[in-house]
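A.B. asks: need a 3D model of the following:
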Amino acid sequence: MVSKHLHQAIGLTLLIAAFGVGAAERDRRWAKRLQVKGAGNVYKVSDALYRSAQPSAEGFVTFKKLGIRTVVNLRSFHSDRKKIGDTGLGYEHIYMKAWHAEDKEVVRFLQIVTDPRRQPVLVHCQHGSDRTGTMCAIYRVAVQSWTKAEAIREMKEGGYGFHKVFVNLERYIRKLDVKAIKKRAGLE
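C.D. replies: So this is what the prediction gives:
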C-alpha cells in the first residue's frame, strides 16, 4: 500500500517537473497575445504596432473597431483591398518575399509604422510568422533600440510560429546596417 502511494507521489512529481521543463516565463517585453474575431496569431507589439496572420473581411472590421488606422500587407501575391472595403482603414502593400528581404521594403515599413498619423498600424503576412516577424524584429531594433539578438530571440521563440527554414531572414537582420536603414527611413 505504501509502495502504491509512493509511486503515485513520484509519478505526480515527475509529471509536474516535465510540464515545467521548457515552460520558462515569457519575456515581459515581448508582444502581448490578443483574441480578435476574424484574425489569428494577433499580438500587440507596442501602442503603435500590432501583428497578425491574414485577416478576413470580418477581421479588418474588428481591427478598425479596435482603433487600427493603417494595415500593412507584406504578402507578394495577395491584396487586401476588397476585404478592407469601406472600413476606413488606410492600406499599404509592401511586396515582400519570405526568401529574400530587401532594404527598400524595410525602409518603407519603418516610414509607415513611425508616422503618428498612421498609428496604430497592423502588419500582416499569410501566417503572421516569418515576414511579419522579420519586420517586427527590425522595428524592435530600429525604433525601440533592442539588440539584434533580443529581437531575433523574440521572432524565433515568441510563439508566433516562425519557420526555421527561413534562416535567410535571421541572417538579413543580423547583417542589417541599422544606422543606414534608420537614415534612409528618416528616423535619424
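A.B. asks: going by C-alpha atoms from here, please, whenever you check contacts or count neighbours.
C.D. replies: OK.
A.B. asks: what about residue 14, how many residues close to it?
C.D. replies: For residue 14, the neighbour count with other CA atoms under 10 Å is 12.
A.B. asks: secondary structure element holding it?
C.D. replies: Here residue 14, judged by DSSP states H and E, is contained in helix 2-20.
A.B. asks: how far out from the middle of the chain is that helix?
C.D. replies: Chain-centre distance of helix 2-20: 39 Å, with CA atoms, centre = their mean, to the nearest Å.
A.B. asks: buried sites along the next helix or strand after that helix?
C.D. replies: Scanning forward in sequence from helix 2-20 by DSSP H and E, the next helix or strand is strand 32-36. By 16 or more other CA atoms under 10 Å, the buried positions in strand 32-36 come out as 33, 36.
A.B. asks: what is strand 32-36 packed up against?
C.D. replies: Where contact means 3 or more CA pairs under 8 Å, 6 or more residues apart in numbering; DSSP states H and E, strand 32-36 is packed against strand 39-44, helix 57-65.
A.B. asks: check what contacts the last one and list those residues.
C.D. replies: What it means is helix 57-65. With contacts defined as CA atoms under 8 Å, 6 or more residues apart in numbering, helix 57-65 is touched by 36, 37, 38, 39, 83, 84, 87, 88, 89.
A.B. asks: for residue 131, state which of these is nearest.
C.D. replies: residue 39 (16.6 Å; CA to CA).
A.B. asks: for that closest one, give me its contacts.
C.D. replies: With contact set as CA under 8 Å, 6+ apart, residue 39 has these partners: 52, 53, 54, 55, 56, 59.
A.B. asks: quick one: residues contacting the residue nearest to the first one when sequence neighbours are not counted.
C.D. replies: Spelled out, it's residue 52. Once flanking residues are discounted, residue 52 sits nearest to residue 42: 4.2 Å by CA to CA, 6 or more residues apart in numbering. By CA under 8 Å, 6+ apart, the contact set of residue 42 is 33, 34, 35, 36, 50, 51, 52, 53, 128.
A.B. asks: now residue 42: how far from residue 124?
C.D. replies: Residue 42 sits 9 Å away from residue 124 when distances are taken as CA to CA, to the nearest Å.
A.B. asks: and for residue 32?
C.D. replies: For residue 32, the distance to residue 124 equals 16 Å [CA to CA].
A.B. asks: and if you look at residue 66?
C.D. replies: From residue 66 to residue 124 the distance is 16 Å (CA to CA).
A.B. asks: same question, residue 54
C.D. replies: Residue 54 sits at a distance of 6 Å from residue 124 (criterion: CA to CA).
A.B. asks: second chain to compare with the first, below:
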Amino acid sequence: MTEPIEHSDRRGMWPWIFLLLATLPAVWSILVYEHDVDPEFPRVERQTYNTYPPAAYRLAEAGDTIDCVAVYISSAALVLSAWGCARDPRNRLRYAALALSLTAFWHASTPGPLLDGWYGLGWRTIFDDRAPSIQRVTLGLSALALVVIVGLAARPWEFRSLIALAKSRNVLALMAVAAVLIVLRQTPWIDREPFGYWPRWVYVWGVLAWALAMLRLAPEAPVRRRGAFVAVALIAVSLGLDVLGRGLFWYQRPIGRLKEIIPGRLYLSAMPTYAGLKLAQPRYQFKTIINLFPEFTSQGSPHWPDEQAFARENGIACYTQPPEDPTGIDSIPRTLALADDPANWPVLVHCHASMDRSPAWVGMYRFASMGWPLAEAVKEIERHRGSRPKSSVTLLYNRMLPRLAADRWAQDPTARLFRKNAEGTPDPLEQMLARSRRDSTQR
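C.D. replies: Okay, here's the model as predicted:
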C-alpha cells in the first residue's frame, strides 16, 4: 500500500515543480545585467543607469513578452475547459470553468495599464469615464454575463461540496493559488519598479496554475488515431486563440512600441503602418509626424509612402530628414523646435524600430528642451529600448548636446562621463562635418 501512495504523491508534485520553474525567468531578468561590447564602437564604454537591468523594463511593457506568455497559457486553459464541456456536457461545473478560462483569456489579451494614454479594452475600462459609453456598457454586460454563468453553474451556495470535489480531484490547491495570484495582479500596491513587471509575472503564474488545474480535470482523449486527431485539433484551436489574443494586442496598440512621452503633446513609436495610423488617429489626433529615419537611403521603410499618403489625407504635417543633411546637424534642432511648438501638438516621433534614433531623440528633447539631467534622460532610453543605448548614442550626444544646450552640457556630471567614455573613439559624423566645413571654406 505504501509504494503506490508514495508514487502518486511524487506524480502529484509535477505541477508545483512546473510553477517553481516558471519563476526562474522572472528572477533571472531582474538580476542579470548586460556587459556586452558594441561591435560598431567597441572602445566606447557604456554604463547601466537604472536600478534594474534594462531588459526587465522592456519585459514589463503591455503586450510584450510576459503578456504574450499569459495569452499562450490562457489559450491552453480555455481549450482544455472547452474540451471538458464537449466530453462531459452534463457537468455544470465544466461551464463555470469555461467562463473563468474565457475571463482569464480576455484579461491576458487586454493587458493594462497601457503606456500610450489610451484606456484599452480591459475590465478597468468599464469604470473609465474617458471611454465611450457604448464601449463601457458592452464591456460591462460581457463581464456580467461571465459572472452570471459562473454563479449559476458553480452555485456558490454549495461551497462546501465544491471544495470537497476540488480536493478529491487534487486541484484545490492549484485553484486556490490561481485565485490568489490573479486577484493579486489587480492590486496596485504590488506594482514596484520596474513598473508593470511583477504584476504581469504574477498573472502568468496565476493563469499557469489555473491551466494546470484544467489539465488535471480534462477528460481523457480517445485512443489511437482518433486521439491523435483530437490532440492536433486542440492544439490548432489553441494557436488560433493565440492569434486572436495578438489581434487584441494590436487593437489596443496599433502602432508598435507606442508610448505617451508627454500627455497630449508628444508620443514615441516604431514605424507605423497605414492600418495602424487609421486606427490610432481617432484616439490621439496627431497633428505632426516626425520620421527620424533617413528615408532617402536604401534602407528606407516600405511603409514610408503609406505614412505620407495618410498624412496628406488627414491634414497631418509630416517631416523627415532631408537628403542634403545626412549628419542631422540641421534637422535635429529643427525637429526639436517643431515638437516645442504648441501649434504642432500632438506630435508623433518615430524611426523604424524605435530602438535607436527615436529614443535617442527623446533623450535630447528631455535634456535640451525640458531641462532634465542627462542621467534621467538615459534611464528613460534604457527603459524604452530594454537595453543600454548603443555607443553611437554616446557619440551623438557628445556631438549634438553641446550645440543644443552648451551651458548645461558643460555642467552635467553624466555629460562628463559620456565624454570620458568616448575618449580614443573618433566620431565619423563629426569628421564628416569637419570635411564639409573645410570644403565650404575652400570654395
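A.B. asks: circling back: mutual contacts of residue 42 and residue 124 of structure 1, please.
C.D. replies: In terms of CA under 8 Å, 6+ apart, residue 42 of structure 1 and residue 124 are both contacted by the residues 51, 52, 53.
A.B. asks: neighbour-wise, which of the residues you listed leads?
C.D. replies: That'd be residue 51 among those, by other CA under 10 Å, with 29 neighbours.
A.B. asks: what's it aligned with over in structure 2?
C.D. replies: In structure 2, the residue paired with residue 51 of structure 1 according to TM-score structural alignment is residue 268.
A.B. asks: looks to me like its match is in a strand.
C.D. replies: Yes - counting by DSSP: H, G, I helix; E, B strand; the rest coil, residue 268 of structure 2 falls inside a strand.
A.B. asks: so what's it up against?
C.D. replies: Shown in contact with residue 268 of structure 2 (CA under 8 Å, 6+ apart): 257, 258, 259, 260, 261, 348, 349, 350, 354, 358, 359, 362.
A.B. asks: what is the neighbour count of the first one?
C.D. replies: In other words, residue 257 of structure 2. Counted with other CA under 10 Å, residue 257 of structure 2 comes out at 23.
A.B. asks: which position in structure 1 pairs with it?
C.D. replies: Per TM-score structural alignment, the equivalent position to residue 257 of structure 2 in structure 1 is residue 41.
A.B. asks: so its match sits against residue 160, correct?
C.D. replies: Yes - using CA atoms under 8 Å, residue 41 of structure 1 makes contact with residue 160 at a distance of 6.6 Å.
A.B. asks: identify the contacts common to the two.
C.D. replies: Here residue 41 of structure 1 and residue 160 have residue 128 as joint contacts, going by CA under 8 Å, 6+ apart.
A.B. asks: list the buried residues of stretch 246-264 of structure 2.
C.D. replies: Buried residues in stretch 246-264 of structure 2 (16+ other CA under 10 Å): 246, 248-261.
A.B. asks: show me where structure 2 has strands.
C.D. replies: For structure 2, the strands defined by DSSP state E occupy 259-262, 266-269, 288-291, 317-320, 347-350.
A.B. asks: so which of those is the most packed in?
C.D. replies: Ranked by mean neighbour count, the strands of structure 2 are led by strand 347-350 with a mean of 28 (mean count of other CA atoms under 10 Å).
A.B. asks: ok, average deviation of that strand from structure 1?
C.D. replies: For strand 347-350 of structure 2, the mean deviation from structure 1 after alignment is 0.4 Å (mean CA distance after the TM-score superposition for structure 1).
A.B. asks: which helices and strands does that strand pack with?
C.D. replies: Counting contacts by 3+ CA pairs under 8 Å, 6+ apart, strand 347-350 of structure 2 packs against strand 266-269, strand 288-291, helix 357-364.
A.B. asks: so where in structure 1 does the longest one end up aligned?
C.D. replies: With the alignment judged by TM-score structural alignment, the segment of structure 1 matched to helix 357-364 of structure 2 spans residues 131-138.
A.B. asks: switch the helices and strands packed on strand 32-36 of structure 1 over to TSV; also include distance to residue 150 of structure 1.
C.D. replies: Compiled in TSV, those are given as follows (distance: least, CA to CA, whole Å):
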stretch	distance to residue 150 of structure 1
strand 39-44	17
helix 57-65	28
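A.B. asks: just so I know, which of these lies nearest residue 148 of structure 1?
C.D. replies: When these are ranked by distance to residue 148 of structure 1, counting by CA to CA, first place goes to strand 39-44 at 19.6 Å.
A.B. asks: out of the helices and strands packed on strand 32-36 of structure 1, flag the one nearest residue 149 of structure 1.
C.D. replies: Checked against CA to CA, the stretch from those lying closest is strand 39-44, at 20.3 Å.
A.B. asks: let me know the closest of the shared contacts of residue 42 and residue 124 of structure 1 to residue 155 of structure 1.
C.D. replies: residue 51 (11.8 Å).
A.B. asks: and the gap between the closest one and residue 148 of structure 1?
C.D. replies: For residue 51 of structure 1, the distance to residue 148 of structure 1 (CA to CA) stands at 19 Å.
A.B. asks: again with residue 20 of structure 1
C.D. replies: In terms of CA to CA, residue 20 of structure 1 sits 28 Å off from residue 148 of structure 1.
A.B. asks: again with residue 71 of structure 1
C.D. replies: 25 Å.
A.B. asks: farthest pair within the contacts of residue 39 of structure 1?
C.D. replies: Farthest apart among the contacts of residue 39 of structure 1 by CA to CA are 52 and 56. That separation is 11.1 Å.
A.B. asks: got TSV for the shared contacts of residue 42 and residue 124 of structure 1, with distance to residue 154 of structure 1 too?
C.D. replies: Below are these laid out as TSV (distance: CA to CA, whole Å):
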residue	distance to residue 154 of structure 1
51	13
52	15
53	17
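A.B. asks: which of these sits closest to residue 175 of structure 1?
C.D. replies: residue 51 (23.4 Å).
A.B. asks: residue 72 of structure 1 versus the closest one, what's the distance?
C.D. replies: Counting by CA to CA, the gap from residue 51 of structure 1 to residue 72 of structure 1 is 9 Å.
A.B. asks: what do those two both touch?
C.D. replies: Common neighbours of residue 51 of structure 1 and residue 72, counting by CA under 8 Å, 6+ apart, are 122, 123, 124.
A.B. asks: tell me who's in contact with residue 145 of structure 1.
C.D. replies: By CA under 8 Å, 6+ apart, residue 145 of structure 1 has no neighbours at all.
A.B. asks: okay, now the residue mapped onto residue 281 of structure 2 from structure 1: neighbour count?
C.D. replies: Residue pairing (TM-score structural alignment): residue 281 of structure 2 is matched to residue 64 of structure 1. Neighbours of residue 64 of structure 1 under the rule other CA under 10 Å: 18.
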